[in-house]
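**Student:** have a look at this prediction, sequence included:
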Amino acid sequence: MKPIPQKIYLASKSPRRRELLRQIGIDFELLLLRDQTPRGPEVSEEVLPNERAEDYVARVTLEKAQFAQKTMWWRKLPSRPILAADTTVVLDGRILGKPADEAEAIAMMHALSGRTHQVLTHVAVLHEERTHQLTQRSDVAFAALSDETIRAYCATAEPYDKAGGYGIQGQAALFIQDIAGSYSGIMGLPLYETGQLLKQAGLHIL
């Protein structure tokens, strides 16, 4: 039986996912997808009509992983397991993506204020012909936020590259009264579940 490579490809631009993989001792090389090509992004993150959040986050993750795998083959790169993930924030069944501007970020914070929402992170590991995947869900309770606090937060750079307009590992930690689920999953990569998937793919992990 062929030995499983102990280094993986990470198909994600997220610096948080890189930090989390390093935290659990996973050696990785980036295999990034392009956002800008003559035909648009290599993997679209647009929500399809009537698409449920669970279906959306799984579809986008799997498309990222599959495109990265095809890229590995096209470039004749060494064959390694490929990890991809996608995180979305859900409030009352509505997907909250990355805010396009300050007005949208402010509106998102007002919507989340004093409410409990869900964070879904889907993780997929592809190796050769096998796919290992799951969705991890966390519930996050926000305190009631004043308009002044919301505007001060949205004047920072923090909300604009994150689903739902906030990062639990940043200043938005001040808003979070309670979480039920996975802290690292809310950051973008649930470490327990990711470790299980990598083990299923054959990697040796502690």
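**Tutor:** Alright, I've got the coordinates.

**Student:** contacts and neighbour counts: CA atoms only from here.
**Tutor:** Noted.

**Student:** and Arg80, how far from Pro190?
**Tutor:** Separation of Arg80 from Pro190 (CA to CA, to the nearest Å): 21 Å.

**Student:** which helix in the protein has the most residues?
**Tutor:** Longest helix in the chain by number of residues (criterion: DSSP state H): helix 53-74.

**Student:** still on that earlier bit, neighbour count: Arg80 and Pro190, which is higher?
**Tutor:** Using other CA atoms under 10 Å, the more surrounded residue of Arg80 and Pro190 is Pro190, with 26 against 19.

**Student:** presented hereafter is structure B, for comparison with structure A:
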Amino acid sequence: MSLILASGSPRRRELIALITRDFIVRPSSVDESRITAPTPAQLARALATAKAEDVAAANSGCTVLGCDTVVECDGQVFGKPRDREDALRMLRALSGRTHKVHTGVCLCRDGRMTAAVETTLVHFASIPESELQAYADTDEPYDKAGAYAIQGRAALWCSGIEGCYYNIMGLPVHRTAQLLAAFGE
């Protein structure tokens, strides 16, 4: 298999390795701020597609996997926080609420393309302000959509999920494996 993961995310590297160890990493250089879509789910798909197409353009004959995860709360997109205050804003909005995590997955090879979006509902308990402040003082929220890592300390706030757990980490493993099989990989 000639599979390229168009993402520098260490979590995605770990998760794609559950499907195959035969891949290389080549992060995309797409300017994500220039991509828009009518809904958060469509945005996740559009970003994943742009990343896959960007890397595929320079790697003919290879299958490229592009991914992007966004958190949606009340129709608003929560990407990676800009700074501590932005992380706190997002976490306060998620506290005691249910939100959606959308991950777009796109496969490209030599002009062929397929894409999908996986959505998981995440239920958070109320988060005490002291815990929010302490969490914002760690490195954990700053490279994650929605300002949290479900596999990290945010597990303490997660009272339940509906859907794929791995989707919350950034790669819906089952769905991605199905797409790869159907794509011919």
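**Tutor:** It's in. Since we're looking at a predicted model, the values are computed, not measured.

**Student:** against structure 2, where does the helix or strand just after the longest helix of structure 1 fall?
**Tutor:** Next helix or strand after helix 53-74 of structure 1 toward the C-terminus (DSSP states H and E): strand 82-91. Using TM-score structural alignment, strand 82-91 of structure 1 lines up with residues 64-73 of structure 2.

**Student:** and if you look at stretch 52-67 of structure 1?
**Tutor:** So stretch 52-67 of structure 1 is aligned with residues 39-54, judged by TM-score structural alignment.

**Student:** repeat for stretch 117-131 of structure 1
**Tutor:** Here stretch 117-131 of structure 1 aligns to structure 2 at residues 99-113, judged by TM-score structural alignment.

**Student:** quick check: buried residues in that stretch?
**Tutor:** Residues His99, Lys100, Val101, His102, Thr103, Gly104, Val105, Cys106, Leu107, Cys108, Arg109 are the ones in stretch 99-113 of structure 2 that count as buried (16 or more other CA atoms under 10 Å).

**Student:** closest to His123 of structure 2 out of those residues?
**Tutor:** Distances from His123 of structure 2 to the buried residues of stretch 99-113 of structure 2, taken as CA to CA, are shortest for His99 (6.6 Å).

**Student:** which secondary structure elements does the longest helix of structure 1 contact?
**Tutor:** When contacts are defined as 3 or more CA pairs under 8 Å, 6 or more residues apart in numbering; DSSP states H and E, helix 53-74 of structure 1 sits against strand 82-91, strand 116-127.

**Student:** where in structure 2 does stretch 162-181 of structure 1 fall?
**Tutor:** The alignment of stretch 162-181 of structure 1 onto structure 2 (TM-score structural alignment) spans residues 144-163.

**Student:** for stretch 7-21 of structure 1, same thing?
**Tutor:** Under TM-score structural alignment, stretch 7-21 of structure 1 corresponds to residues 2-16 of structure 2.

**Student:** quick one: Glu185 of structure 2 from Ile19 of structure 2, how far?
**Tutor:** From Glu185 of structure 2 over to Ile19 of structure 2 the distance is 11 Å, taken as CA to CA.

**Student:** ignore what I typed, I meant Val30 of structure 2.
**Tutor:** For Val30 of structure 2, the distance to Ile19 of structure 2 equals 25 Å [CA to CA].

**Student:** looking at the two, which one has more neighbours?
**Tutor:** Shown here are Val30 of structure 2 and Ile19; by other CA under 10 Å, Val30 has more neighbours (16 against 13).

**Student:** any idea which helix or strand carries the residue lying farthest from the centre of structure 2?
**Tutor:** Taking CA atoms, centre = their mean, the residue of structure 2 most remote from its mean C-alpha position is Ser130, at 27.2 Å. Following DSSP H and E, the helix or strand that holds Ser130 of structure 2 is helix 129-136.

**Student:** pull out the buried residues from the next helix or strand after that helix.
**Tutor:** Using DSSP H and E, the helix or strand that directly follows helix 129-136 of structure 2 along the chain is strand 158-162. For strand 158-162 of structure 2, the buried set under the neighbour-count rule, 16+ other CA under 10 Å, comprises Cys158, Ile161.

**Student:** try stretch 169-185 of structure 2
**Tutor:** By 16+ other CA under 10 Å, the buried positions in stretch 169-185 of structure 2 come out as Met169, Gly170, Leu171, Pro172, Val173, Arg175, Thr176, Ala177, Leu179, Leu180.

**Student:** please apply the same query to stretch 32-50 of structure 2.
**Tutor:** Buried positions in stretch 32-50 of structure 2, judged by neighbour count with 16+ other CA under 10 Å: Pro40, Ala41, Gln42, Leu43, Ala44, Arg45, Ala46, Leu47, Ala48, Thr49, Ala50.
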